[in-house]
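> model this:
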Amino acid sequence: MIGRIYHVGLTVSDLDRSVAFYRDILGLAFQGEIFMEGKETDKMFRKSNCKARVAYLNGSKAIETPPVELIQFVDSEIHPHLLEVEQTAESRMRQTMQELLMKNPAPNKEQHQMEWVQHMNSLKAQAEELVMNELIYS
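Just a heads-up that it's a prediction; the model follows:
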């Protein structure tokens, strides 16, 4: 059994779009971005002439989550199936969050900030569970 997840690393096809999703939709806090290349990068990713853009995000006051690392390989081709799964998962998360919010409206954020945060965290967890079961675990 997994006790705790300390870090999540994901390969993405469009780093800017993915950062926007994790920051704007899921509420993670953007920490920064680096560009990686050279022998150590080749060794780390087991690819020759590897170049990667890497963005780092953390939880925020609104959401507790392990650090998330988003990796976009530059001039490398991601396996088409993985790209399709990523795009489908992002789309389903947005759609599922909207559906859950329609069924379970959030409290007024300005008047009840903590209740709003708890509500949104709960909906996000439900949406992740639904999407993961639908796309990843099936």
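
> only C-alpha atoms for contact and neighbour calcs from this point on.
Fine.

> mind listing what's buried in the longest helix seen in the chain?
Counting residues, the longest helix in the chain under DSSP state H turns out to be helix 80-103. The neighbour-count check on helix 80-103 (16 or more other C-alpha atoms under 10 Å) flags 83, 86-87, 89-90, 92-93, 96-97, 100 as buried.

> out of those residues, flag the one nearest to L57.
For the buried residues of helix 80-103, the closest approach to L57 (C-alpha to C-alpha) belongs to E90, at 16.4 Å.

> can you give me the helices for the chain?
With DSSP H, the ranges of helices along the chain come out as 15-20, 39-45, 80-103, 113-131.

> distance check, Q95 against Q87.
Noted for Q95: a distance of 12 Å to Q87, by C-alpha to C-alpha, to the nearest Å.

> swap in I71?
With distances defined as C-alpha to C-alpha, the gap from I71 to Q87 amounts to 15 Å.

> now the other sequence, so there's something to compare against:
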Amino acid sequence: MKKVLDWTVRLIAVAILTPAFYFKLSGADRSIATFSALDAEPFGRYVVGFAEMAVVFLLLIPQTSWLGAMIAGVIMIGAIGSHISVLGFQGGAGVSFILAFVVFACCIVEIYASKDRNPIFTKMFSNKG
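Purely as a prediction, here's the structure:
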């Protein structure tokens, strides 16, 4: 059951992040408008787009899924914060906020589900004294 949950949350995050990074890197009007509103166009859009692309690959590899979840979690905190402080929740921005929140929740679950593969956690919580 743990393995099913592990793969499910990873695939949900990948399914949301794949079009997100594609639209950012291809220069979709909505992505440009979002990052313009954040005063981070084009540099911020490219950085976030490439980071999301890297996260997708990291999430698909079981040995690195913990790292992908941690990086994606940080990106989603930024996205959620951007909606709260600048972008708002109306129309497409509201959908983006909900999707960012779903990815964030998936990341939290994946960080827990992959704790045995995470060298930071295994070292931190090992019983070696």
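
> what's the TM-score here?
TM-score for the superposed pair, counting by TM-score structural alignment, normalised by the length of structure 2: 0.29. Supporting figures: 57 aligned residues with a C-alpha RMSD of 3.5 Å.

> just to revisit the earlier point, of the helices of structure 1, which is nearest L57 of structure 1?
The closest of these to L57 of structure 1 is helix 15-20. By C-alpha to C-alpha, the value is 8.1 Å.

> which of the residues in the closest one are buried?
Residues 15, 18-19 are the ones in helix 15-20 of structure 1 that count as buried (16+ other C-alpha under 10 Å).

> and those, which is closest to A52 of structure 1?
For A52 of structure 1, the closest of the buried residues of helix 15-20 of structure 1 turns out to be L15, at 10.0 Å, with distances computed as C-alpha to C-alpha.

> find the nearest non-adjacent residue to the closest one, please.
In this structure, L15 of structure 1 finds its nearest non-sequential neighbour in Q72, 5.7 Å apart by C-alpha to C-alpha, 6 or more residues apart in numbering.

> any idea how far that neighbour is from V19 of structure 1?
As for Q72 of structure 1, its distance to V19 of structure 1 is 11 Å (criterion: C-alpha to C-alpha).

> quick revisit: between helix 113-131 and the longest helix of structure 1, find me the angle.
Taking axes from the mean of the first three to the mean of the last three C-alpha atoms, to 10 degrees, one finds helix 80-103 of structure 1 and helix 113-131 inclined to each other by 140 degrees.

> by contact count, what packs against helix 80-103 of structure 1?
Applying 3 or more C-alpha pairs under 8 Å, 6 or more residues apart in numbering; DSSP states H and E, we find helix 80-103 of structure 1 packed against helix 113-131.

> rerun that using 10 Å as the cut-off
In this structure, helix 80-103 of structure 1 makes packing contacts with strand 8-11, helix 15-20, helix 113-131, judged by 3 or more C-alpha pairs under 10 Å, 6 or more residues apart in numbering; DSSP states H and E.

> now the longest one: buried residues?
Read that as helix 113-131 of structure 1. Across helix 113-131 of structure 1, burial judged by 16+ other C-alpha under 10 Å covers 116-117, 119-121, 123-124, 126-128, 131.

> surely T88 of structure 1 touches V131?
Yes - taking contacts as C-alpha atoms under 10 Å, T88 of structure 1 lies within contact range of V131: 9.4 Å.

> what's the separation between L70 of structure 1 and L83 of structure 1?
For L70 of structure 1, the distance to L83 of structure 1 (C-alpha to C-alpha) stands at 13 Å.

> what's the answer for V117 of structure 1, then?
Between V117 of structure 1 and L83 of structure 1 the distance is 31 Å, computed by C-alpha to C-alpha.

> same deal with Q118 of structure 1?
Q118 of structure 1 is 31 Å from L83 of structure 1, where distance means C-alpha to C-alpha.
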